[in-house]
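**Student:** Sequence unavailable; structure follows:
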């Protein structure tokens, strides 16, 4: 495999991550900081809890999101972007600006 093929595979994988329904919105919401599952769900009300749970597991597997368990009582679970996830969110920011300007 040559360098061009390798780059194409990486770009394709990135579009698979971002293009999967709800992933872009989840990343967008997490750009403002860590969120609990309930906060994520209330930020994207049309997303079912089952689907949110599935997407969070997938984003964790891709190392875009990390699940952080606090030592508080009761135990709190928060989700936050990894460095990889934050940089992906920064790459998506121009799309957000475009959407605000052009989508009615």
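**Tutor:** Great, that's in hand. Keep in mind it's a predicted model, so treat the numbers as computed, not measured.

**Student:** can we go C-alpha only for contacts and neighbour counts from here?
**Tutor:** Noted.

**Student:** List the contacts of residue 65.
**Tutor:** Applying CA atoms under 8 Å, 6 or more residues apart in numbering to residue 65 gives the contacts 56, 59, 79, 80, 81, 82, 85.

**Student:** What sits closest to it if chain neighbours are left out?
**Tutor:** For residue 65, ignoring the flanking residues on the chain, the nearest one in space by CA to CA, 6 or more residues apart in numbering is residue 81 at 4.5 Å.

**Student:** number of nearby residues for that neighbour?
**Tutor:** 25 (other CA atoms under 10 Å).

**Student:** this is the other structure I want to compare:
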């Protein structure tokens, strides 16, 4: 094997998954894209606190792992759309389960009844 990918360098399957989709911003990006295709500006406005630079980096990482697709339309100004790839679509039920788990956690452990 020449140069192992980032994912292949990680220790276990769970670590691999978290290495690809974990972090402060990727979960929010993926949650947005689970709702449908979005343009860069839409994503930037939807995710509070993320800088353009960080959004660009996170989108590039997700694209590198084939979790999202990037479609550029040849027009001025450029139009770029992001969507879940076919492989990224397989994350939807996993992310839905994480969302349900989080709501349950907030309700049971923190006593929030407005967890969603």
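**Tutor:** Arrived safely. Values in this document were obtained by computation on a predicted structure and should not be read as measured data.

**Student:** Need the TM-score from the superposition.
**Tutor:** Superposed pair, TM-score by TM-score structural alignment, normalised by the length of the first structure: 0.81. Supporting alignment: 97 aligned residues with a CA RMSD of 1.8 Å.

**Student:** returning to what we had before: now, which of the contacts of residue 65 of the first structure sits nearest residue 92 of the first structure?
**Tutor:** Nearest to residue 92 of the first structure among these, counting by CA to CA, is residue 85 at 10.5 Å.

**Student:** Map the closest one onto the second structure.
**Tutor:** Taking TM-score structural alignment, the alignment pairs residue 85 of the first structure with residue 88 from the second structure.

**Student:** Would you confirm that that match contacts residue 65?
**Tutor:** No: counting by CA atoms under 8 Å, residue 88 of the second structure stays clear of residue 65, with 9.3 Å between them.

**Student:** Please enumerate the helices of the second structure.
**Tutor:** With helices called from DSSP state H, the second structure shows them at 6-9, 13-21, 26-35, 40-46, 52-64, 86-89, 92-105.

**Student:** Deepest-packed of those, please.
**Tutor:** Ranked by mean neighbour count, those are led by helix 26-35 with a mean of 18 (mean count of other CA atoms under 10 Å).

**Student:** so how far is residue 16 of the first structure from the counterpart of residue 13 of the second structure in the first structure?
**Tutor:** Taking TM-score structural alignment, residue 13 of the second structure has residue 10 as its aligned residue in the first structure. Applying CA to CA, to the nearest Å, the value for residue 10 of the first structure to residue 16 of the first structure is 10 Å.

**Student:** Not counting its neighbours along the chain, what's nearest the spatially most central residue of the second structure?
**Tutor:** Ranked by distance to the mean C-alpha position of the second structure (CA atoms, centre = their mean), the top residue is residue 30 at 2.8 Å. Spatial nearest neighbour of residue 30 of the second structure, excluding adjacent residues (CA to CA, 6+ apart): residue 84 at 7.8 Å.
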